[in-house]
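Novice: predicted model and sequence below, questions to follow.
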Amino acid sequence: MSSGSEQHTVALVGNPNAGKTTLFNALTGENQKVGNYSGVTVSRKSGSFRSPQGRKIDLIDLPGCYSLSPQSPDEKVTHDVLSGQQENEQRPDITVCVLDASALERHLQLAMEVIELGHPVVVALNMVDLAESRGIHLDPTILSEELGVPVVPIQANKNKGIVELKQALRHPFPSVAPPKWKTTGSDQERLAARTAFIKEVCGEAARRENDGTLTLTDKIDSFLLHPFTGWVALIGIMLGIFWTIFSLSSYPMDFIDETFGSLGEWTTTQLPDGDFNNLIVDGVIAGIGGTVIFLPQIVLLFFFIALMEASGYMARAAFLMDRVMNLVGLSGKAFLPLLSSHACAIPGIMAARTVDSAKERLITILIAPWMSCSARLPVYTLLIAMLLPQADSLKQAAVMLAIYATGIITALIAARILKGRLAEDETPSHFMLELPPYRLPQLKYLARHIWDRAWAFLKRAGTIILALSIILWALQTYPKPEENSPAAEDPALALEQSFMGQIGHTIEPVFKPLGYDWRTATSVLTSFAAREVFVSSLKISYSISEDADEDEQDLLLREELAAATWPDGRKIYTPLTLLSLLVFFIYALQCLPTSAVVARETNSYKWAIGQLAGMSLFAYLAALAVFQIGSLLGF
């Protein structure tokens, strides 16, 4: 421990939904960093702040848990850090235990386990305003006397009580009085003793004045958790999200379109004609612009997921899905990682750490990429627009919902099959989920959440997609046709004779049974780096001019695809081909970076390679079946 130094380490611990992350943000502000604990794949979120006495305090945000008896990797890390057993991690000098004042009976169990460790503890009694609005009369003084540790009432979302909490972390740290409850005997005896003590303490320190009166949360839950209306609401919310994404995103997309169009035109006039000009305009600006144009759709999807999470509805959706998940051998805990995978598979797979059972956790990781991620939106948007050119936003949203449902249903079937084939593990699966009270989301939290996700997407656009765009430009530019040759006068012929054309013709026989020509096959292949590359790759392959704005480029691309033919004159992009492409992108692994994360999370390249190969083969066979069976039936 570092008690004698000028710098101290404080750990934040608490149940999920206790407001721990909000308090962490309130204390540290922008002084935050995220990494992994040594030897495990659990995220390590840390930051720093100054005490009122000027001391620097390092703050560690431990994974949320319900008990110090670990049932999952996240809970084990919390236990090991607090007990000083975590590799390369010093035991904290003091622990701040965050409790939800409106659910004190449940949250005190963990606090008492932390106090039993015998190290300095301060209790942050959060959401006192919510507790009082629900008719709970709090007495922090009595609670402090009974627990034997300082108790500080706070409202982390409004920065109330933060100064008082910092003062409570003064040095020397407050000593811990011997617990007033029984701490010896069997686990069951200690649990019974804590439960009896909690009932007695809450009767004095958290008296309820309106027992039997339904709260606003109870009234809302009577509708949103109802066996019938709850499902109607869930489906309606999902449909509404997709409709909104299509409708509202068009305005910022138009702005981005005009901006990149103007940038391309300006760059063309500023640079001399030649390969460098073409590289910047057609490779760099076109590649980035073709990806950034879909940022509004991706941001909206992240916004809705964050909104459901912050408002408390996400936990209700998981509760509703528990029965469905049980049918395929999973619990409702798997729903949260799977839903997160609709934004991006990488954080979704990482979120599977909270699943107790190692077997269930592995299954969740393996099926997560079948949750269509936001990177596939550009592909779906293009294909749906071609498949239903006259459809309005509502019809497009319905088709999009059907696409997402196809991936979900297939993933659940796959989970059921894997459940019966994978060996049983020693950790039994159990579903315990905190249903937090409904609350108005914090705009600051939403803004931070969306900014982090958007910036991560833009960084990828500025690295992987930029590099691929330059490579694609080079492949379709070189080798240059000889002067006075037919290819020198015909851009399409020049493209066909380029390295890209040669690669495309080489792999075309593999993809032709799916209805894809060499251009489409090349775009599919490059999309494994990032799904959104597919559209920009098609634009390059079909030589879509960068002189046009984004709307015109999209229109030109659809026109080029609609007019594209095989050598015998047959159309390439028939409805069957478009359906085949949709099916392929529903089932193919989202991107190669996902495989890297799977290897890290499972600590096995075998599972990562097996997942990539298995999903790719399944996608190929499913698309093949759609095209070939459809062709036999005369579609």
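Specialist: Arrived safely.

Novice: C-alpha from now on. contacts and neighbour counts both.
Specialist: OK.

Novice: okay, buried residues for the helix or strand hosting Thr506 please.
Specialist: In this assignment (DSSP states H and E), Thr506 forms part of helix 499-511. Neighbour-count burial for helix 499-511, counted by 16 or more other Cα atoms under 10 Å, picks out Phe499, Met500, Gly501, Gln502, Ile503, Gly504, His505, Ile507, Glu508, Phe511.

Novice: which helices and strands does that helix pack with?
Specialist: Applying 3 or more Cα pairs under 8 Å, 6 or more residues apart in numbering; DSSP states H and E, we find helix 499-511 packed against helix 466-477, helix 518-526.

Novice: next helix or strand past the first one?
Specialist: Past helix 466-477, further along toward the C-terminus, the next helix or strand under DSSP H and E is helix 486-489.

Novice: swap in the last one?
Specialist: Counting by DSSP H and E, the element after helix 518-526 in chain order, helix or strand, is helix 533-541.

Novice: list the contacts of the helix or strand following that next one.
Specialist: In the C-terminal direction, the helix or strand that comes right after helix 533-541 (DSSP H and E) is helix 550-563. Among residues not part of helix 550-563, those counted as contacts by Cα atoms under 8 Å, 6 or more residues apart in numbering are 254, 257-258, 260-261, 290, 382, 386, 538-539, 542, 544-546, 571-574.

Novice: another structure for you, compare them:
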Amino acid sequence: MTRVTAPKKCVSVALVGNPNTGKSTLFSALVGVYQRVGNYPGVTVEKRTGRFEFQNQTFEVIDLPGLYSLSPRSRDELVAVNVLLGREPGVEPVDVIVCVVDASNLERNLYLVSQLLELGLPMVVALTMVDVAERQGIQIDVEELSRRLGVPVVPVQAHRGIGVGRVRQVLHGLIEKGIPPSPRSPLPREVQLEIERIFEDLESRGLLARIFEPASEDSRASHSHRSPAILRFWLERLLLDAGGFLRQNVLDGKHPDVLKLLVESQQRLEQAGFAVPEDETHFRYEWVRQLLEGVVKAPEQPRITLTDRLDAVLTHRVWGLMIFAAVMLLMFQAVFRLAEPFNRVIDFGVQSCAALVRSQLQPGAFRDLLVDGVISGVGAVLTFIPQIAILFIFIAILEDCGYVARAAVLMDRFMSRIGLSGKSFIPMLSSFACAVPGIMATRTIDNERDRLTTILVTPLLTCSARLPVYALLIAVFIPDYRYLGGVVGLQGLVLASLYVLGVATAVTVALLLKRTIFRGRSPTFVIELPSYKWPSPRTVILRVWERVVVFLRNAGTIIAAISVLVWAALYYPHDSASIDRNLLNRQAELRVLIETLPPESPQREAWEKELDQVGAEIAAAYQRNSILGRMGRAIEPIFRPLGWDWRIGTAVLASFPAREVVVATLGVMFNLGDISSDDVTSSQELHARLRSATREGSNEPVFNIPVALSLMVFYALCAQCAATLAVIRRETNSWRWPVFTFAYMTTLAYLGALVTYQLASRILTGGA
């Protein structure tokens, strides 16, 4: 007879703590690679969860956004409070809490602990930064602290793996006991009596449960057995909600009777001499001071630590900025240069795979779909991975060692002039390499308005994908004039001007957004400067792996799908009847001739070159009659004021998913053969053919300096990157913002190209 065992219950663990206390490091140490990243339903707040098993028990760990208090003032803080209090849709009720506390700053961190104790949930205090506290001469009696708090206190150094196993063991012990601690509040009896009065009033009228139900029906059954302690704490938060943020989001104007009860209780408290919320802060910190008396011993004069000595240089107004510039230059160069060999390997692998498919399959739509659609699309996705990985290696190292907070402080003065804070600088800077990791890096920005503004302007900064377009057009159409003894060249000045154009436009758009859509007073920039420490290789690797997986799962799939759609639009209807029969006959004739010649024949090379040229003309004819080609000819009147003909317009349309494909598309559209972006600056034949290209039915050249300049300006300002738009969708949890970004950047690009072409044409023709 087979014994059937009951399924193991998954214990829900909430990981809570102040920012910069090592919470994310502990999360990674607890769950390892078994973690998932997403967004909470309906909001842009990131949801990080992971699992681990200990003694045949599964634990689901939720890494909540960092917060200083359970009095929420922002969306991410509200999500954290909702999860803890059992009101967040789609999240199971919390069984146990792990509160991460910085040992070097106990007084401030224990303010949050005083609130968590009122929930009556099993809790573990993970004491981090113990080594930092010891270097500062701070001694902590951990056992006495645990006794006074009434909960286990475990010293940990998660980046070294110290104490992590003990945390798992304590969590398992708390679940086995199954006895929640008695909730305790440091607030005066007058406040507790008012909360009890509201509690009994609402309970007698049957309103209590309905007010605090989760927003979704599916979540209500699992949250229906909330403890009285949690409900009382909900009422306490509503009663002491000074700014009205919590009342607005919980009551939402649907319970005027409850709001009336809260206002009356608040008035009675104020008449009794209790000021809301100032006195709560006073009573909680007084409780913390009494708790720590005799538990913590600190030197009378604070020791000068290595962190203090480093900050004297690294946050200096002059030396700090110089060092910061060097660090950013190193990061930028690393992202730009170190990715190149990896991209070459990826490109070689993609090309080898494509060649293998070509050799194994007969020519036709299916082969072209695999080669030009699927393999090309996957290759476009893979080329972003080295940049993303290298950038996040740097960011993870700088975050883990404590330098990112200093960089934000240094740049805050400049960024505040455009309505942003110092936290927006690093994502914007990294966007010069690639906007995808730059947008992903905006997660370090706490303020939602600043974060959205940064996301919406980072695509304007010139990324590496624009360089092939610039290199081609500058090399072909901008004269190589030299100035100042040859030190300064006109071509270099044009390239620099395009970078300046992106920066100036991004600053202007940021100012407009902060004064219109995201207007409102930006909060004072306050950031904690954590102590410096050696970064944990394990933490760095896990964070980089997490970001790469998120990109592949979300943006990567969209890029590959769009690449296939663009291929289809350029391929179909692929009607051979629309092709000049002479070209098709000549192609067949050349193939027969080449097969009859030995490989070493000198005539073979000339015929093969002619065959390539004929094949390029046939491909161009097919594309001219393709869906995308017809669209290009249909909208040619729109592009005509920019100086473009339908072929340039079609190449631009084809490059909307990824702007770097325009070089290859131009090669096909102008019968230039199969070219890549790697050799555009050295191919004299390519340059000559672009210069000699004429408009259909006339001898007028397609390209000239005004056309080249207008095309470069268009590419400098346009949102031609499916990866960028996909990541904006991912980071904002809405299609509204990628659509807005595409619309406003395309409008700017068109207007910029229009003005550039018209002005350049007038200047070069002497104003005629």
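Specialist: That came in fine, so what should we check first? If you're wondering where the values come from, they're calculated on a predicted model, not measured in any experiment.

Novice: thinking again about what came up before, columns distance to Ser5 of structure 1 and mean neighbour count on top of the helices and strands packed on helix 499-511 of structure 1, output as TSV?
Specialist: Shown next, in TSV, are those (distance: least, Cα to Cα, whole Å; neighbours: other Cα atoms under 10 Å):
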stretch	distance to Ser5 of structure 1	mean neighbour count
helix 466-477	48	20
helix 518-526	54	22
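
Novice: related to what we said a few turns ago, and the helix holding Thr506 of structure 1 with helix 518-526, angle?
Specialist: On the basis of axes from the mean of the first three to the mean of the last three Cα atoms, to 10 degrees, helix 499-511 of structure 1 is oriented at 90 degrees to helix 518-526.

Novice: who's in contact with the counterpart of Gly66 of structure 2 in structure 1?
Specialist: If you follow Gly66 of structure 2 across to structure 1 using TM-score structural alignment, you land on Gly64. By Cα under 8 Å, 6+ apart, the contact list for Gly64 of structure 1 reads Val13, Gly14, Asn15, Pro16, Asp74, Glu75, Thr78.

Novice: can you tell me the element the fourth one falls in?
Specialist: Pro16 of structure 1 is located outside every helix and strand, with elements delineated by DSSP H and E.

Novice: follow-up on the earlier one: helices - which of the contacts of Gly64 of structure 1 land there?
Specialist: Asp74, Glu75, Thr78 (DSSP state H).

Novice: for the residues you listed, pick the one with the most neighbours.
Specialist: The most crowded member of these, judged by other Cα atoms under 10 Å, is Thr78 (26 neighbours).

Novice: surely that residue touches Asp61?
Specialist: No - with contacts counted by Cα atoms under 8 Å, Thr78 of structure 1 stays clear of Asp61, the gap being 9.4 Å.

Novice: tell me, what's touching the two both at once?
Specialist: Counting by Cα under 8 Å, 6+ apart, the residues touching both Thr78 of structure 1 and Asp61 are Val13.

Novice: confirm that His137 of structure 1 sits in a helix.
Specialist: No - assessed with DSSP: H, G, I helix; E, B strand; the rest coil, His137 of structure 1 is strand; it does not lie in a helix.

Novice: and it, how far from Thr184 of structure 1?
Specialist: Distance, His137 of structure 1 to Thr184 of structure 1, by Cα to Cα, to the nearest Å: 32 Å.

Novice: run through the strands of structure 2 in chain order.
Specialist: Assigned by DSSP state E, the strands in structure 2 fall at 10-17, 35-39, 46-54, 57-63, 96-102, 123-128, 139-140, 153-155, 296-297, 482-483, 488-489.

Novice: neighbouring contacts of stretch 157-176 of structure 1?
Specialist: Stretch 157-176 of structure 1 is contacted from outside by 3, 22-23, 26-27, 51-53, 94, 115, 118-122, 124, 148-150, 152-156, 442, using Cα under 8 Å, 6+ apart.
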